[in-house]
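A.B. asks: Have a look at this prediction, sequence included:
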Amino acid sequence: MVTSRPSSPPSVPSGDVAGGRTDLAQRGTDADAFASGRVDPLVGRSLTALVADATRRTPDATAVVDLADRAAQGAVTLTYLDLERRAEALAASLRAVGVGPEVTVGVCLPRSAAQVVALLGVLRAGGAFVPLDVSWPARRISAVADEARISAVVAGTAGAPPELSAGAGFVPLLRLDPAGRLATAGTSARPVPGDAPSSLADPSSAGDPHAAGDSYSTVDMENLAYVIYTSGSTGTPKGVMIRHQAICNRLHWQVDLLGLTGDDTVLHKAPLSIDISINEVFLPLVAGARIVIAPPGAETDPGTLLAIVHAHAVTFCYVGPATLGAMLERPDAEEAGRSLRHVWCGGEVLRDEAYRRFRERWRARLYHGYGPAEATIGVSCRVFDPDQATARVSIGRPNPNTQIRVLDADYNPVPLGAAGELFISGLPLARGYLNDPRRTADQFVPDPFSSVPGSRMYATGDLGRFRTDGEIEFLGRADNQVKFRGFRVELEEIENVLCGQPGIRHAAVVVVPGEAGDGEAGDDELRAYCVRAGTGGPPNLRAVLAGQLPAHMVPDTFVDVAELPLTAAGKIDRRALAAPAPPPQPPQEQQPPQEQQPQPTTIPAGGGTR
C-alpha cells in the first residue's frame, strides 16, 4: 500500500519484496517487459491543422449538430466550412487583442455549437483554451481565471459576463451567439460596453479560413493546446498543461484504432471541465465525423442519452461504468444501441458482471480506458471484441509512446501480481501545473528508469498491478482507503465482494456520520448501497459478507436503491450517498403526511433531467 512519497526517487531503486530481497535488475526486467507501449511516429501537425485537413476533404459535410432546446433559434447545425469560418472570425479578433502561442483564453460557454467554435477559434489564434465551466460558482470561475492569467474570455450572449477579480484588470470579452457567430465584444470584470472596441477585428474580414493561411502553422507542437483544471487536495484547483504534440498523437492513434471516418457520429455529453470532453469534440473533427451535442443536463440522464443515440444513429460514445450500467438496465437499451460500433468506458472500475451485461445487450466493440488529466486523457486501454462473451476486465496495456510502472513507496518495481502505485511517463505527460512549480515537483517526479536527462514520471495516486499476461488491473484510488474504527479499509474491496454476489448489479460503500439520538453525533457507520437485478441477490447480505470479509469491513447498513446517483462525469456520486438525510418535517394540520425519503436522490429508472 502506498502511504507516503519520498521527496525524490532514489537514483538506484532497491528494496525488499515478499519472500526476501529481490535483485533490482531481475525486477526491472520483469516490469519492463510490460511497461512500455509501442513507439509510434510523432504527428507533425497541430490540432488546428488536423481539423483544417478534414475541412479541406469534406467542407460541406455536417460537423456539428447541437440539440440544445432553444425555443427561438431551434437546433444548430454547422458544416465543416461553417465551423472553420466562424472559428477564424473569432481567431482574428483574439489575435487583435494579443492572443498567440502560450497565451491562455478562458472559454465560458455551455455545451453547444458555440462552445466548439470557441475552442477551435482559440486554437486558430495560436492560444491555449482554459475551460471555465458555466456551472461553477462565480468565485471558482474567478479563481481559475486568475490562476491561469487569462488574456481574454469567450462567453455566450445570454446572461452577465463572468466576473473576474479586480486584480485581473480589463480582460477582453468576446461573445458568441448560440450558432457560434461573433456577436459583441468588450471587457470582463467590469460592465460590458454596448459597442465593441475598435481594436477588435471585424469578423467579416476573416474571409476564407484557409486563406488566413498559416495562422495555425506558427504553433510549435510543444506549445500549449489547453489547460484544464482539476480539483486539488488543498482546495486550490490545479491547471494541467497539455501540449499539441500530446493531444495530436493521442487523437491520431485513436482514429486509427477505431477506424473512425466521415460516416461516424460521436456523442458529446461531458462537461468541458472534464478532460474527456476534449476527446469528444476533437476526435470526430480530426476524423471528419459528425458531433451530436447533448443538451446541458443530459449527461446524468441515461434515458436521454439512449434516446439521442437512437435518434441520431450515434456510432461512438464515451461513458463511465455507472452510466453504462444505468443505460443497459433500461428496457429499450438493446434497440436504442443498435447503431453503436464503439463504446469507450473509463473513469471507474468496470466489473466483469458489467461487461457480461454489456455483451448481452450490444454488439459494439468495448474499450476500457484509463488515464488521468495529467497524462492527456488516457494512457492504456483494453479492447473487447464483440465475440467475447465473457472477459476478465482490465485496463489493458500502455498506449503508444507511453510507459506505465507499478512501484512501491520507495519507487521500487513490485513483483508481477503485487499491488502498487501506478506511475506514468512518456509522450502523454503534461508539462505540469500552470504557475504552480511546487505542486508540479510533488507530482511529476524524476524518472530513475529513463536514460534521457530531465525525464519525469507522474505519480497517479492510483493502485494497480500487472498480471502475468502483461495487462494491468486497476485496484482503485490510494486515497479511497479510509480509517474506520481503528482499521484501514479499502472501500473498493467491499464493493468488489458485493458485486460478486448473484443478483447484485452495482454497489457503492461509503462512511456516513452516525447518530446517537436526539440529533447528537454518534459513531460513523459503514453503509452499502446496492442495485439488485429485480428481486435477485442474497436476502441477508450481512451474513454473506461476514463469511468473506473481516468483521470491521462488513457494512452496518445495506440500502437497496433503483440506481446509484451519478456526477456530471458519469461516476458514482459518493458525496451524495454520504450526505446525511434531511430531518423529517413535522406534520402540518390538514396536510397529508409526506412520504419520507431515507435514501439519497437517485436518477429515476425511467430517466429524467437533473
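C.D. replies: That came in fine, so what should we check first? These numbers come from a predicted model, not from an experiment. Numbers count the residues shown, from 1 in each chain.
A.B. asks: For the rest of this, base every contact and every neighbour count on C-alpha atoms.
C.D. replies: Noted.
A.B. asks: how about the strands of the stretch 301-450 of the chain, start to end?
C.D. replies: Here the stretch 301-450 of the chain has its strands, by DSSP state E, counting those that start in this stretch, at 316-319, 342-345, 365-370, 380-384, 397-398, 402-407, 420-426, 432-433, 444-446.
A.B. asks: all strands of the stretch 501-610 of the chain, in order?
C.D. replies: So, for the stretch 501-610 of the chain - with DSSP E, counting those that start in this stretch - the strands run 504-517, 520-532, 557-560.
A.B. asks: Next, format those as TSV and append distance to Leu78 and mean neighbour count.
C.D. replies: Output for those, formatted as TSV (distance: least, C-alpha to C-alpha, whole Å; neighbours: other C-alpha atoms under 10 Å):
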stretch	distance to Leu78	mean neighbour count
strand 504-517	40	18
strand 520-532	41	17
strand 557-560	45	14
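A.B. asks: With distance to Ala311 as new columns, can the ones you listed be given to me in a markdown table?
C.D. replies: Converted to a markdown table, the strands of the stretch 501-610 of the chain look like this (distance: least, C-alpha to C-alpha, whole Å):
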| stretch | distance to Ala311 |
| --- | --- |
| strand 504-517 | 28 |
| strand 520-532 | 28 |
| strand 557-560 | 33 |
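A.B. asks: on that earlier part again, out of the strands of the stretch 301-450 of the chain, the one nearest Val544 is which?
C.D. replies: The closest of the strands of the stretch 301-450 of the chain to Val544 is strand 420-426. By C-alpha to C-alpha, the value is 29.0 Å.
A.B. asks: ok and the closest one relative to strand 402-407, angle-wise?
C.D. replies: Regarding strand 420-426 and strand 402-407, their directions subtend 150 degrees when assessed with axes from the mean of the first three to the mean of the last three C-alpha atoms, to 10 degrees.
A.B. asks: Included below, for side-by-side comparison, is a second structure:
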Amino acid sequence: INEAEFAKFKSVQNSYPTTTPERGDLLNQLAYCIYTSGSTGNPKGVLNHHAGLYNRLVWMKEYLKVDEKEVFLQKTPYTFDVSVWELILPFLTGSSLVIAKPEGHKDVVYLQDIISKKQVSIVHFVPSMLGVFLLDADGEKCKSLAHIVCSGEELPALMAQECKEKFANAQLHNLYGPTEAAIDVTAINLSEIDVLKEGVSIGKPIANTSIYIVNHSLELQPFGVPGELLISGIQVARGYLNLPELTQDRFIADPFREGYQVYRTGDIAQWKSDGSIHYMGRIDNQVKIRGNRIELGEVENAIMAYGGIQQAVATPKEVNGEKVLVAYYLLERGTEIDKAAIRTYLQGKLPEYMVPGFYVVLENLPMTSSGKVDRKALPGIGGDDLIRREYKAPGNPTEEKLATIWQDILGIEQVGITDNFFELGGTSFQLIKLQKMIELLWPDKMVISDLFEFNSIKDIAVFINRDSGETDLEEKDEMKFFEI
C-alpha cells in the first residue's frame, strides 16, 4: 500500500459511515458497460445489468457442472465480454483461476505450458485462435482440459472435428451470443455429435432466454426457413450508451410476449429439425460485387471444405478501382496446394460470381485484441496472389497485341499466353472491355460469348486468326467447328 495514501485515509477514517449501506434492487442495476464494434466498426457501449449477467453465470455453472475442483484459464482481454465469465464465474463456484500473461492468448507454446503446469480444465477459444492453437497443440500436454468453449465466430465443422480428435478427453462446446445479451444465449455440446455429417449448430436457448427467427415483418419463420435471429429474455441489455436512436432501432418490444424486449441481432439463422439453431451468417456480411450479393461465410465454408486448408477468410478488396473477392487461407502443416486446384474445386461448389479471383496463403491471420480475425489488417494483394501458368511469351503479332491489352485491363506487368483471364482476377466487366478492344483491332472476329469459352491469349489468337493462317499454334479440337 502506498504509505502516503494510507496516511491520508487514516486522517479521514472516522468521517466514513459505520452502518451497512442499503443495497436496494441490485439485480436491476447496471453491472457494466462494455464496448463492441459489431459489424459497423463504430464502437458502441452496451449497458448490461446484474440480472442478465447473474443468469448467464448461474446457467454456465449448471451447464458445465462446475465445482471447486475446476481450474479456469483467464486469457481473454477485458475489452471482450468473454472475459467477464472467465473472471467472475470462478468466484461463484470456488474454483481456481489462472490469469494468463498479457498477449499470452496468442502464444501457442505458452498456452500449452500453462495449461499443463496449472492443470487447467476449462478454457475458451475464439475459433480463429483455436485454429492457430490446433496447428501445434499437443494433446498429451493438454490432457487436463475437460471443457473447451468456443464462441465469438462461426466454428467450422472440420476445425471442430480436429479439436475433438486431438483432445479426446475434453468436451467441445459451441456457444453463441452478442455483447448486447450478456455474453451467450445459446449453447450445444458437440462431443457426441458427428459434426462432419450434421454440421455445427449454435445449439438451443439457455435458461430464461427465448430465441425467435423472423421474416422482415417480424413473423415467425417455419423450421428450415432462414430469417433474422431475435433474442428475448432476462439477458437482453438496456441498450447503448448515449445512442438513443440506435437503441430504439435494435432493442424493440417483444412481438410475442408482453413486458419483454428483444434485441435484433442482424444474424441470419434457421431452426433445425432437432430444435437447435443453424447460424448462417450476418445480414450485413453480405457484400455486393458486380451487382451480385455474396455471403462471405458461404464462400469461407466452401474453401474450408477443400482438404489441407486449416482456416479461410474471404473478403472484398479494391484492385484497379474495382471491387474483387479475395481468399486468404492457412495451410495445414506440411501441406502444399495449387491455387488453381482450389479455384477449380470452388467452381464446382459455388456460382461463378462467388468464386474468389485472388488467393493469398498466409502463415498467420491477423487478429484483433479479442482474438477475432482482423479483416482490416489483411495484407494487400499483388501479382504473386494470382493464379499463373508457366510463363510462355507471345509468339506472333496477334499474341503480342493481346498481351498488351490484357496487361492494361488487368493491371498486370507480365502475362503469359497460357494464363487464364479469370484466374488472373479478370471479371465479366473487364471481359467486356477486352471484347471492345479486340473489336477495334480485329472487327467482327469475336463476340463476348466467345471469350467465355476461349480465355487464354493463345486460344483467342487462334480464334482471331482462324482464317488468316498467321499463327502456327496447334489447333484445338473445339476449332474444328469453325472449319468450312
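C.D. replies: Now that the structure is in, tell me what you want to look at. Every value quoted in this text rests on a predicted model; they were computed, and no experiment measured them.
A.B. asks: ok, back up a step: looking at the strands of the stretch 301-450 of the first structure, which is nearest to Asp30 of the first structure?
C.D. replies: Nearest to Asp30 of the first structure among the strands of the stretch 301-450 of the first structure is strand 402-407 (10.9 Å), distances taken as C-alpha to C-alpha.
A.B. asks: which residue numbers in the second structure go with the closest one?
C.D. replies: Mapped onto the second structure using TM-score structural alignment, strand 402-407 of the first structure covers residues 209-214.
A.B. asks: Stretch 428-441 of the first structure now?
C.D. replies: By TM-score structural alignment, stretch 428-441 of the first structure lines up with residues 235-248 in the second structure.
A.B. asks: What is the end-to-end distance of the matching stretch?
C.D. replies: 17 Å (C-alpha to C-alpha, to the nearest Å).
A.B. asks: Could you do stretch 212-228 of the first structure as well?
C.D. replies: First-to-last residue span, stretch 212-228 of the first structure, C-alpha to C-alpha: 28 Å.
A.B. asks: Distance of the alignment partner in the second structure of Asn249 of the first structure relative to Val236 of the second structure?
C.D. replies: By TM-score structural alignment, Asn249 of the first structure lines up with Asn55 in the second structure. Distance, Asn55 of the second structure to Val236 of the second structure, by C-alpha to C-alpha: 11 Å.
A.B. asks: List the buried residues of the match of stretch 428-441 of the first structure.
C.D. replies: By neighbour count on 16 or more other C-alpha atoms under 10 Å, the buried set for stretch 235-248 of the second structure is Gln235, Val236, Ala237, Arg238, Gly239, Tyr240, Thr247.
A.B. asks: Filter the residues you listed down to the ones in helices?
C.D. replies: Under the assignment DSSP state H, these contribute Thr247 to helices.
A.B. asks: coming back round to it: out of the strands of the stretch 501-610 of the first structure, nearest to Ile424 of the first structure?
C.D. replies: So among the strands of the stretch 501-610 of the first structure, strand 504-517 is nearest, using C-alpha to C-alpha, at 27.9 Å.
A.B. asks: between that closest one and strand 520-532, how many degrees?
C.D. replies: Using the same axes, to 10 degrees: strand 504-517 of the first structure against strand 520-532 is 170 degrees.
A.B. asks: Give me the distance from strand 504-517 of the first structure to the chain's centre.
C.D. replies: 26 Å (C-alpha atoms, centre = their mean, to the nearest Å).
A.B. asks: same question, stretch 266-273 of the first structure
C.D. replies: 9 Å.
A.B. asks: residues in the second structure matched by that stretch, start to end?
C.D. replies: The aligned range for stretch 266-273 of the first structure is 72-79, by TM-score structural alignment.
A.B. asks: now stretch 118-138 of the first structure
C.D. replies: Under TM-score structural alignment, there's no match for stretch 118-138 of the first structure.
A.B. asks: start to end distance for the match of stretch 266-273 of the first structure?
C.D. replies: Taking C-alpha to C-alpha as the criterion, the two ends of stretch 72-79 of the second structure lie 18 Å apart.
A.B. asks: now stretch 8-25 of the second structure
C.D. replies: 33 Å.
A.B. asks: Kindly name the residues of the second structure that line up with stretch 309-328 of the first structure.
C.D. replies: Mapped onto the second structure using TM-score structural alignment, stretch 309-328 of the first structure spans residues 115-134.
A.B. asks: which residues are in contact with that stretch?
C.D. replies: 70-74, 98, 106, 108, 114, 141-156, 159, 162-163, 310-311, 364, 371-373 (C-alpha atoms under 8 Å, 6 or more residues apart in numbering).
A.B. asks: from those, which ones fall inside helices?
C.D. replies: Those of the contacts of stretch 115-134 of the second structure lying in helices (DSSP H): Val108, Ile114, Met159, Glu162, Cys163.
A.B. asks: Would you list the buried entries among those?
C.D. replies: Buried among these (16+ other C-alpha under 10 Å): Val108, Ile114, Met159, Cys163.
A.B. asks: May I ask which two of those are separated the most?
C.D. replies: Ile114 and Met159 (22.6 Å).
A.B. asks: can you map out the helices along the stretch 251-400 of the second structure?
C.D. replies: 296-304, 339-347, 397-410 (DSSP state H, counting those that start in this stretch).
A.B. asks: okay, those helices in a markdown table with distance to Leu92 of the second structure and mean neighbour count next?
C.D. replies: Listed next are the helices of the stretch 251-400 of the second structure as a markdown table, based on distance: least, C-alpha to C-alpha, whole Å; neighbours: other C-alpha under 10 Å:
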| stretch | distance to Leu92 of the second structure | mean neighbour count |
| --- | --- | --- |
| helix 296-304 | 37 | 20 |
| helix 339-347 | 49 | 16 |
| helix 397-410 | 61 | 18 |
